[in-house]
Structures are given as structure tokens and as C-alpha cells.
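# Let's see this in three dimensions:
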Amino acid sequence: MLRYNVIAGGVCLLLVSSVLTLRGEVGPEVKVRLLEDIKFLASDELEGRGVGTNGLNVASQFIKAEFAKSGLAVDRVEGNAFQKFDLVTGSKLGEANALQLIGPEGKTLDLKIGEQVEVCSFAGSGSFQGEIVFCGYGIESKDDLYDDFEGINVEGKVVIVMRRNPRQNDPKNPLGAAHGVSRHADLRTKMNNIVAHKAAAVLFVNDPYAGKKGAETRQEGLSKANEKVAEAAEEYLSIESNETNQEKLKGARLKLTEASNQAKSLREAAKNANDDALMKFGYAGNGDNKSLPPAFHISIKTCNELLAALKTDLASLEAAIDSDLKPKSVVIPGWIAKGAATIEKVRADVANVIGVIDGEGPLANETVIIGAHYDHVGRGGQNSLAPGSSEIHNGADDNASGTVTLLELARRFGKQAQTKKPPRRLVFIAFTGEELGLLGSARYCKEPVFPLDSTIAMMNMDMVGRLKEEKLIVYGTGTSPRWEPELKQFNGENGF
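The predicted structure is shown next:
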């Protein structure tokens, strides 16, 4: 039978030593309660507990009710358990959104929003007009001796910036990344550089390499799939058709059918592929309307129409930068851009849920916080591992597991406090907005219910639903000299 501490195995900090007095075998009623609570919090009815959903509100009410049933005070935030605030959950387009490119001899490109150009939700609102400057990848890296802004003034102008970074096929590229996305490729980094150089607006464009690489990857996948079809067909035809071989024929036929279907699926995907897909509105999150310039995403085709004034195209400029890793920023003669972006922020009311057990004795005014976030990602989006999905993301492990552990600790400490109060105040907080950037915990730090200078420790539980090989994952042990000795004692006594 697992000890209770195993359930809280993924904690970021150990609680003060008083928590060890609550050790004990977990009874069947506790297991049932934990399971039922997780089933409820991770049910479809709670809509993935996404910010802005009614399911998150239902979860907050449930947590408050459980805190109250456990004997915790739920009136310490202006008479309630809810530390309320609002936050941005998304963006929507306002009425005025347009991009017009005006070239030599009166040539005009009026780009249709949503088809030929997309507004970038991660940027700002406003109108603009200015000369167009090709500005490479929008990278400024003094350490790597690469600066797309060096020697060219983009203040008040509209810059064309490629996505990602140079030399993507070079693992030793100083502007790349060993794993994942280079910091220079991050859209936020590019926007920060653009803001620093006071550009009026941004026209993002896909780098040709990414599209070419995508096409090559699809072709490789299709070639392998066709090889599997050929192998499966050869295997099927090699089996003599008689009564003895009926099961072999059946298996080989099934294998051939599966290989054929896979190849057909890949052919359809290749046929419908768009190697220059525009970032849909909402991609990469929401920006700050006040501090960021407007940004749009144009196609490579549109970009090449502008670059024709320089007798070049985007693929040639990309290749030139890759050849010597030197910027090729330049004003595009005869072209100006004018337009406007209107982005309206969608906001939602949210709340941290707070329950309190008062301390008793000389240390009663000191606070220990026990926390877990109860929000998840709702129906997916940018913070999901499947950002293209709109299915409910139930979040059983992340972080219904931490939430039900928080509730169980509240029950145990609440029961103990009926006969003996703890030496310090225990504050149980179910945080919201974690998936959007630790916003709930940040709000508590900004507006603490109890002074931070007398808050001596915090235990946070995140994704504690899995345990492998009897191992606990504990982070933050270096934040106090007490944690490692406590851990060693705990591990010795419990066989971890």
C-alpha cells in the first residue's frame, strides 16, 4: 500500500517538517476520494478548466467548498475565498484592418485580410505609412556578430522580416539552437528588436528554407510509404493461394491494405500542402496594443513582387545571408506600405482560491503556503501540446492531480487543527492562470493576503499523478539549507 506522501511525489518544495507528522498508510476511503475528485476535475463537463470557461468557475467553487468542509477559513480575501482579477484570454479583430502596398508607377496591391495577408495577434494596433525595408531575420546579436539593423535606419518605416533564423541546416550555426527553437527565431524576440529600432510596422514572411524542408520531408515520407506498399505486395504475391495458407494470406492482405492506405493518406496530404501557410490570427498569443507596432504576415509571392524592384527574390536573399552569415538589409526602392490593425483584447474574470488554517503560539504570524494550480488549457491552443486541436484537454495529471493533493492535505491539516493548531499559519492556495504564464501566483505575490516578508516557505504541487520506480521528483531544494537534510531523512525512513 502506498504512503500518502507518494501521492504528493512531484512537489517542488518540501513543506516544513510538521508535514511529516501526517505520514501514514492511505486507507481505501482516501484512495476513493482522490480518484473521485480527479474524475470530477478532469471531466468533460469542466471543459478542460481553461481560463474563460464556465468549467474553471465550477472548479473554483468546488475547491472553496472542500476547503470549507475541511475546516479552513474561506473569508480572508475581503470576506471570501476568491482573490479575483481579470486577464487577457485572447484577441479578436476590430473593424479597421487593412494593408496596402504602393509601388513604382502607381502599382498597388490591396491585400485581402484572412486570405492574402493575416494580422498578427501578438503585435499591436494602430495605423501606419512608411517606406519598406527588407530587414533579414530581424536579429540583433552583438555576441554572434550579426545585426540585421546595423547600418540601416528603420525608424518610422515598415520592415519585412523573415521567420526563424539563418543556416537552419547547420548544427554549429551560432544563431541556431542545439534543440528546439533558437531564441533569435522567437517572434517575441524579433518584435522586441523591432520596437527598439522604432519601426512603424512589421511584415513577417516565411523563410523559404522551411517550406523547402517541409516539401522534402513529405517526399521522403511518401517514398518510404511506397516502398512499404511494394514490400507488402511482394510478400502477399509470394504466398501460394491454398487452404493451408489462408491465415497467412489474410495477414499479408491486411498488411498491404494498411500500407496502401498510409501511402494514400500521405499523397493526399502532399497534394493539399501549403508550404507558405500564413500564421492565422491568434497564432503565438496576444501582444500589447500599447507598446508594440502593428504586424502582418504576407506571402512569399507578395514579398517577391516587392523585391523585384531590387532584381532579386526572397530565396536569393536567404541564400546570400546563409553563404557568409552577413545581413543583407536594404530599402526597397519605390515601395511604401500603409494600413491599420485593430486588435481588441478578450478578457476573463478569474480567481485564486484561498483557504487558511491559523497558527498558534510565538510563530503564529509566520506563514507557510501550500499551493497547486487548478487551471488547464481548455480546448488546446498555443499552450497545448496539440495546438491545432479543439478537443477538450482534460488535464488529469496537469494539474487535477496537484489540486486533489492540495485538497487532501487541507483535509488532514484541517482535522489535526481541530485538536491542535499548527505553530504557523497554513495558507492553501489553488492558483489560476498558470498555463498562461504563472499569472495566478504572480497576482498573489503582487497582492499578498499575508505579508511576504513573514512567509517562510512554500510547497507547490504540479503534475504529481505519476510515480516511476518509487522516485520522487523534488525541485528547489537549494532555496533553504533545511530541505536537503529533511529529504535525506525522509528518503531513509520511507525507502525512496
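# For the rest of this, base every contact and every neighbour count on C-alpha atoms.
OK.
# If you count neighbours, what's buried in the longest helix along the chain?
Counting by DSSP state H, the longest helix found in the chain is helix 208-237. If you call a residue buried by 16 or more other C-alpha atoms under 10 Å, then helix 208-237 has these buried ones: 208-209, 215, 218, 221-222, 225-226, 228-229, 232-233, 235-236.
# go on, stretch 88-107?
Here stretch 88-107 shows 88-91, 93, 97-103 as buried, counting by 16+ other C-alpha under 10 Å.
# In helices, which of those appear?
Per DSSP H, the subset of the buried residues of stretch 88-107 in helices is empty.
# and of those residues, the nearest to residue 24?
Comparing the buried residues of stretch 88-107 against residue 24 with C-alpha to C-alpha picks out residue 89 as the nearest, at 42.0 Å.
# So the closest one sits against residue 52, correct?
Yes: when contacts are counted by C-alpha atoms under 8 Å, residue 89 is listed as touching residue 52 (6.8 Å).
# joint contacts of the two?
347-348 (C-alpha atoms under 8 Å, 6 or more residues apart in numbering).
# Let me see the ranges of the strands in the stretch 1-150 of the chain.
Along the stretch 1-150 of the chain, the stretches classed as strands by DSSP state E, counting those that start in this stretch are 82-93, 98-102, 108-111, 117-119, 126-134, 140-141, 146-147.
# Another for comparison:
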Amino acid sequence: MKVTHLIILFIIFQYSCFSQDLYKEVSEKKLFENIKYLSKKELGGRLSGSIGYEKALQFAEKQFKSYGLKSERQNFLLEFNDILKPAVFQYENEQEKMDFKIGKDYILRCFSGSGNLNTDIVFCGYGISNHELGYDDYFGIDVKGKVVIVFKQNPEWEINDTTKWTAIYPRDKALIAFSHGAIGIIFVSKPNDANPQSIIGSSMENHSIDQVNIPQIHATIETINKIFESNNFDIKALQSDIDKNKTPKSFALKGKVKININTNYVKQQPTSNLYAIIEGSDSLLKNEYLILGAHLDHVGVQAEDVYFPGANDNASGSATILELARVFSLHKIKPKRSIIFVLFAAEENGMLGSKYFAENCPVPVKNVVSMFNFDCIAHGDSILVRCGELFPELWNIAKENNKYINMMVDKTTNSSVADAEAFFKEGIPTLYFVTTNTYTHLHLQTDTPETINKQLHRKITQLAYLTTLNVANTNKTFWH
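Just a heads-up that it's a prediction; the model follows:
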């Protein structure tokens, strides 16, 4: 009996060592190959609902299958907008003509409407019309049949201390412009901000209101200032004047803009989350689950030529999910708890995929012991694991495993955001893996594989593997 007992203990010890050492199997090459594929132009920036996103799904399905895992799709509907050719934006007055280039001088809002315009332009400050607050950038100004230029962001100041600005999203401001008769809107970032927002691809909008079917452009500060300088105005000075006096300063500009935008809007377009499960080895604990998730989507392509690769955001997180599935499939004996590997759709639309998954979880939510989110994890210089103040015991498992990695910083956060948020709201403990200084190329055309820190990406994936292994092999729960 003693001999049999010793043999069993020896086998368990050998398995434990084997499982722990498998973190070394995480492949920098495979991670980078997955990023390169998902970032290819033929995938068109992986906008949820697009042909490119479907190609990304099929790629992931083949990967899961090659690891011996059966994947399942979880289908739902969302808004979708295909921005087609042509994309024309010109300005002309009596003295000069300016021809602006998409991707360099301007970008379209993801849910821009269509229009072929040749009309007057009006500057309307912050694009706010709020009668309750007594603030109206459109008061006394005629914008019917014209294009308005407005600041994309709201003022830092408020009219009073209790009421917030309600026009939060660009779609809100587009609707305000449209309700006053405008037939197009051009957004410009506030030039006096410390770090004015670049022209970015974005599908984050207020989905509670319908698409506003007018052209919606986000132009660079330099582009707008060229128009203003030809009218003897300076955009920075205008913002300063409005902010100082907290009063509108709207006026018509000389010259005309020519805009030709062609889009195909679909109110309800099918898209999918994708998940696969490795069943646990323990007869009881296999009914408990650890979810590893990352969003597969990005912000798409515009007029065929301008696309957003999304290498770090979030081909990196998706590559890590696939690589973790591969390494865990190498286990001779699976972890005690079951592991769900999931790729979310529509994070860029407002975390719609993770919300749908959490609310329609394929396993009982009460049996999910934790969820790890991976987003923007391959650019920067070190590893940050968020949510540690909410779930210190869970975070400490990651910190303990940092002895093998030596790249995790000591700081953490007290909030659960992005795709982790929906699971937190369902009562599931979360960790959010990210890298420090990771957002250099966020939603820009420069988010390419060339910007990836390959060693860092491997290290954070190794840390994720070790942390997952520990959580999957314990019977502890982590709600704080």
C-alpha cells in the first residue's frame, strides 16, 4: 500500500512540475505569426460584422481545431456601416482650393452617413444646444443646408456644478446639427488640450439613437486651421475665447466645402463571439470555470485604402488566447477546473460582445470563479495587472508568479473596465492584463506588427499561463 501511495504521489509531483514548466512552451514565434495574420490588410481592420472579421473568426476556429478543441460561435446583432469609395473632402474660396486626403488630413466617423455636398460652412463651437443649461452654439446662426465644424470633445468647464453636458458622443452632436438643418458635420479635436486627440478610427457611439445620415468627418487640427487661416481666424484662439467667456462664438466662414461620402449602413448585422472549452480533470471542480477573454475586433477600413491594423489592439490579446489554448492542450492531465477561451466581438462598439457573453454565458455564471481579460498587451515596457485592489488574493497569485517573469509592476487598480466589466457586474472576480505605455498607436493606422514588443508579449502570456494554472488547480474562490 505504501508503495502504491508513493507512486501516486510521485506521479502527481511529476505532473505538477510538467504543468508548471509548460509556461516555457509559450512561443514568441507563434504569438507574432498570429498577430501578423490578424493585422493583414485583407482582414480590413476586423470590424465586427465585416468580411474581414469573419476571416478572423475562421482563422481562430482553425487554430482551436488544430489544438483538438471544438469551438462554438455565439451570434448576435449589431449596427454596421461599410465606408465605401469615394471619399472626397475639399475646401475652396476665391483665392485657393484645398484638396484633403483621407487617412492623412481626415478620417470618417465609423457610422458616418452618405452625402454628395457642395455647400457653405459654419463654425458652431462645441456643437452643443442645451436649453436647460441656457447654452446654445446654434442660437441665431443659420446652418440649414450647410456643413458645421465643431469641437469633437466637450468643454472642460460647466455652466453649473450640478448639470453635466449631455452631448457625450459625436453621434449626439451630429444629431443636434442635423436637427438644426445641417447636412454634414466636421469634428476637430480641441487644439488647446495638452495632448489633442489624433484623427482615430472609432466605432464607439451612442447606440440608443439611430444613425444620423449625414457625412461625419474627423479632421486634423492642421486641416481645420488651414480653412480658418484663410478666413483670418485661428482655431486655438477661438477655443480660448469660448472657454474664457463660457459663451458661444459661432459664425459663417467664407468659401465652400465639397464632400462626397458613400456608406452602406445596416441596422442589424450578424456578428459572433467565439469560444472553446477545455474540460477540467477533477470530478467536482470541472464544473467550475475560469474564463480567459480578449476582443478580436478592431475599427475597420475606410474607402478601401485606409485601414486600421489593430496589431496591439487587439490582435495581441487574441493571439494570447489562442496561444494559451495551445499550451493548455499540451497537458497530459488537464487542470482541475475547466477553462473557457473566448474571443469577443464588438468591444470597439462599446463592449457589446463581452456583455452578450456574460449575460448569455454558456455555463452557469455562479460556477465561474474568475475572468481574465487581455487587451493591448504587446506594446510598451512592462506588465500591469489591473483589478488587484478589488481582488487582492487573485492579484497576488499573478504577483507570486512574476518570479518566473520579472516584468510585472507592483501597482494595480480598483476598477474592472473594458471587457472585464460585464463579468464584474455579474459578480465574477476579474483580472485585466495590459502592458504599461501601451497606447502609443491606439486606433491609429500605425498600430502595425512592427510596433510589437515580442519579448514582452511572450512574458505576459507566460504570466497569464502560470496564473491561470494556479487558479484552475485550486478550490479557492476569490470574491473580496
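# Centre of the chain to stretch 219-231 of structure 2, how far?
Chain-centre distance of stretch 219-231 of structure 2: 29 Å, with C-alpha atoms, centre = their mean, to the nearest Å.
# Contacts for that stretch, please.
So stretch 219-231 of structure 2 is contacted by 91, 100, 105-107, 186-191, 198-199, 234-235, 253-254 (C-alpha under 8 Å, 6+ apart).
# Next: stretch 110-126 of structure 1.
Residues contacting stretch 110-126 of structure 1 (C-alpha under 8 Å, 6+ apart): 91-92, 97-101, 191, 278-299, 340-343.
# likewise stretch 153-173 of structure 1?
129-138, 175-178, 182, 184-187, 197-207, 209, 318, 321-322, 325, 336-337.
# Would you mind listing which of those residues are buried?
If we count by 16+ other C-alpha under 10 Å, these have these buried: 129-138, 175-177, 184-185, 187, 197-207, 209, 318, 321-322, 325, 336-337.
# Alignment lookup: residue 135 of structure 1 to structure 2.
The pairwise alignment with structure 2 assigns residue 135 of structure 1 to residue 124, based on TM-score structural alignment.
# Around the nearest residue to its match once chain neighbours are set aside, count how many other residues there are.
The shortest distance from residue 124 of structure 2 to any non-neighbouring residue, by C-alpha to C-alpha, 6 or more residues apart in numbering, is to residue 250 (4.6 Å). The number of residues packed around residue 250 of structure 2, counting by other C-alpha atoms under 10 Å, is 24.
# if I pick residue 250 of structure 2, what's in contact with it?
Counting by C-alpha under 8 Å, 6+ apart, residue 250 of structure 2 has contacts 122-125, 137-138, 141.
# Residue 317 of structure 1 too?
Counting by C-alpha under 8 Å, 6+ apart, residue 317 of structure 1 has contacts residue 328.
# got it, and residue 217 of structure 1?
Applying C-alpha under 8 Å, 6+ apart, no residues qualify as near residue 217 of structure 1.
# what separates it from residue 265 of structure 1, distance-wise?
15 Å (C-alpha to C-alpha, to the nearest Å).
# Could you do residue 193 of structure 1 as well?
42 Å.
# Who has more neighbours out of the two?
residue 193 (19 against 14).
# So the more buried one sits against residue 135, correct?
No: in terms of C-alpha under 8 Å, residue 193 of structure 1 does not count as a neighbour of residue 135; the distance is 11.1 Å.
# which part of structure 1 lines up with the one helix or strand residue 464 of structure 2 maps to?
Following DSSP states H and E, one finds residue 464 of structure 2 within helix 454-472. Mapping helix 454-472 of structure 2 onto structure 1 (TM-score structural alignment) gives no aligned residues.
# Return the set of buried residues in that helix.
Across helix 454-472 of structure 2, burial judged by 16+ other C-alpha under 10 Å covers 454, 456-472.
# With stretch 354-366 of structure 2 instead?
Here stretch 354-366 of structure 2 shows 354-358, 365 as buried, counting by 16+ other C-alpha under 10 Å.
# What segments of the stretch 201-350 of structure 2 are strands?
Going by DSSP E, counting those that start in this stretch, the stretch 201-350 of structure 2 shows strands at 216-219, 251-278, 289-295, 301-302, 306-307, 338-344.
# Take these and write them to CSV, including distance to residue 319 of structure 2.
Putting those into CSV (distance: least, C-alpha to C-alpha, whole Å) gives the following:
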stretch, distance to residue 319 of structure 2
strand 216-219, 31
strand 251-278, 13
strand 289-295, 9
strand 301-302, 21
strand 306-307, 20
strand 338-344, 10
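# of all these, which lies closest to residue 406 of structure 2?
Closest among the strands of the stretch 201-350 of structure 2, using C-alpha to C-alpha: strand 289-295, at 21.9 Å.
# That closest one vs structure 1, average distance?
Superposing on structure 1 places strand 289-295 of structure 2 at an average distance of 3.0 Å from its equivalents, by mean C-alpha distance after the TM-score superposition for structure 1.
# Show residues contacting that strand.
314, 317-318, 321, 337-347, 353, 367-375, 419, 468, 471-472.
# switch to 7 Å and redo it
314, 317-318, 321, 337-345, 347, 367-375, 472 (C-alpha atoms under 7 Å, 6 or more residues apart in numbering).
# Just the buried residues of the residues you listed.
Buried among those by 16+ other C-alpha under 10 Å: 314, 317-318, 321, 337-345, 347, 368-375, 472.
# for the residue nearest the centre of structure 2, what are its contacts?
Nearest residue to the geometric centre of structure 2 (C-alpha atoms, centre = their mean): residue 348, 4.1 Å. Under the criterion of C-alpha under 7 Å, 6+ apart, the neighbours of residue 348 of structure 2 are 203-204, 297-299.
# helix or strand right after the longest helix of structure 1?
Following helix 208-237 of structure 1 toward the C-terminus (DSSP H and E): helix 246-271.
# Cool, thanks, talk later.
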